[in-house]
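*Asks:* next input, structure requested:
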Amino acid sequence: MSRMLTKSDYDKLKEEYEYRNTVKRHEIAKKKMEAAAFGDRSENAEYKAAKEEYYHNNRRLGQISRLLKNAIIVEEDKIDDEVNIGSEMLLKIGADETFKAKLVTTLNISVEDEDIEYISVDSPFGKALYKKHVGDSIDVNLPDNRSIKDIKIISIKN
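*Replies:* Take a look at the predicted model:
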């Protein structure tokens, strides 16, 4: 499955991949060798921890590799009235319910900011918003066969 990434996101992933594949892998191998020298591996907590770290690092390398391989690089255009990656929007649902949202790549989703809803550009909602303009209304079909109708873009801040 392809993911939209900014050039900056792509470069960060490549950097993490290189670090994990060289420096981190070497550090883990050294830890495993030192822990193995302590003797019986079946009761060796240091060896088991190093082995778990090795598997975790390899899993992350696989994830990053798939993301890089399937990435679609998109520009962070700053067109004033167009929704793009990084845009903060005021959206209106129905007659009077409004909320703030920010369109981001999957790598930049945050759950810590309670004042704004982060929407991945790869989600159905994000795909519907991407490249729309102030005043546009969208309908979103969700994966569970539900839909949200008539979401209006009130304002965009890039």
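*Asks:* alpha carbons only for contacts and neighbour counts from here, please
*Replies:* Noted.
*Asks:* what's the longest helix in the chain?
*Replies:* If you go by DSSP state H, the chain has its longest helix at helix 45-69.
*Asks:* can you tell me what sits against it?
*Replies:* 2-3, 10, 13-14, 17, 20-21, 24-25, 28-29, 31-32, 35-36, 41 (Cα atoms under 8 Å, 6 or more residues apart in numbering).
*Asks:* if you count neighbours, what's buried in it?
*Replies:* For helix 45-69, a neighbour-count test (16 or more other Cα atoms under 10 Å) marks 46-48, 50-51, 53-54, 57, 61, 64, 67-68 as buried.
*Asks:* got the residues you listed as TSV, with distance to Leu90 columns?
*Replies:* Putting the buried residues of helix 45-69 into TSV (distance: Cα to Cα, whole Å) gives the following:
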residue	distance to Leu90
Glu46	51
Tyr47	52
Lys48	50
Ala50	47
Lys51	48
Glu53	43
Tyr54	44
Asn57	39
Leu61	37
Ile64	33
Leu67	30
Leu68	32
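*Asks:* please provide the structure for the following sequence as well, for comparison with the first:
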Amino acid sequence: MRKGYTRQPQADQPGPQVRNYITPGGLQRLKDEHHFLLTKDRPAVVEVVAWAAGNGDRSENADYQYGKRRLRQIDSRIRFLSKRIEAAEVVDPEAPRSGQRAERVFFGATVRYENAAGEERVVSIVGVDEVDLDRNHISWQSPLGRALMKAAAGDQITLHAPRGAEKLIVVDVRYERIAVEPFKEPPGSVASAKETER
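*Replies:* Purely as a prediction, here's the structure:
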């Protein structure tokens, strides 16, 4: 899965909680990763660290040093995911809409548009944690996502991109299920290796 450029919010810094708009599938993926890290990956790494600590000198013990570094990474990711899940504001694209909420582009819309050359493209507007360029899922905070917001079929918009301004025409706006790739256990994780040993 290719990820688009998304800035990871500074979740550890104080300040107002930023709303984390997300689809139901995206929230489930965050929860699944959080659960995996807490119940499988972290306990497996703790077990390796405990074993490595019993092998003597820790200053030259690669298993111990790697394990401790990996634990810090896991704990940091768990904290980040906890804050993103806590701040989540679920928006279901399949929820019934009426009036302008059904005709204009808002979070969760699937939009077909064309550029000046007449080439058409379809994108779905999702949360920053769900960006997947292989599936044409773009963030509502991306330049294209912001340019499309509140547009309706037939509207001409201007995309301000690094390569210059580009005129786009919105062809179609619809609200339907957005399939988010589910969380999969990473094949190289310590937890996966322990499962294979059994």
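*Asks:* quick one: TM-score?
*Replies:* For these two chains in superposition, a TM-score of 0.74 is obtained (TM-score structural alignment, normalised by the length of the first structure); 151 aligned residues with a Cα RMSD of 2.9 Å.
*Asks:* buried ones among the contacts of helix 45-69 of the first structure?
*Replies:* Buried among those by 16+ other Cα under 10 Å: 3, 10, 13-14, 17, 20, 24-25, 28, 31-32, 35-36.
*Asks:* among those residues, which are in helices?
*Replies:* 10, 13-14, 17, 25, 28, 31-32, 35-36.
*Asks:* Phe125 of the first structure: which of those residues is nearest?
*Replies:* The nearest member of these to Phe125 of the first structure, counting by Cα to Cα, is Tyr10 at 22.4 Å.
*Asks:* over in the second structure, tell me which residue corresponds to that closest one.
*Replies:* Aligning on TM-score structural alignment places Tyr10 of the first structure opposite Leu27 in the second structure.
*Asks:* next: Ile151 of the first structure.
*Replies:* Using TM-score structural alignment, the equivalent of Ile151 of the first structure in the second structure is Leu168.
*Asks:* ok now do the residue lying closest to its match once chain neighbours are set aside, which residues does it touch?
*Replies:* Leaving aside its sequence neighbours, Leu168 of the second structure sits nearest to Asn115 (Cα to Cα, 6 or more residues apart in numbering; 4.7 Å). The contact partners of Asn115 of the second structure, taken as Cα under 8 Å, 6+ apart, are 166-169.
*Asks:* show me the strands in the second structure, by range?
*Replies:* In the second structure, the segments counted as strands under DSSP state E are 20-22, 88-90, 109-114, 120-126, 137-139, 156-161, 164-175.
*Asks:* got the angle for the last one vs strand 109-114?
*Replies:* The reference is to strand 164-175 of the second structure. Inter-element angle recorded for strand 164-175 of the second structure and strand 109-114: 130 degrees (by axes from the mean of the first three to the mean of the last three Cα atoms, to 10 degrees).
*Asks:* quick check, nearest of the buried ones among the contacts of helix 45-69 of the first structure to Glu117 of the first structure?
*Replies:* Nearest to Glu117 of the first structure among these, with distances taken as Cα to Cα, is Arg3, at 19.6 Å.
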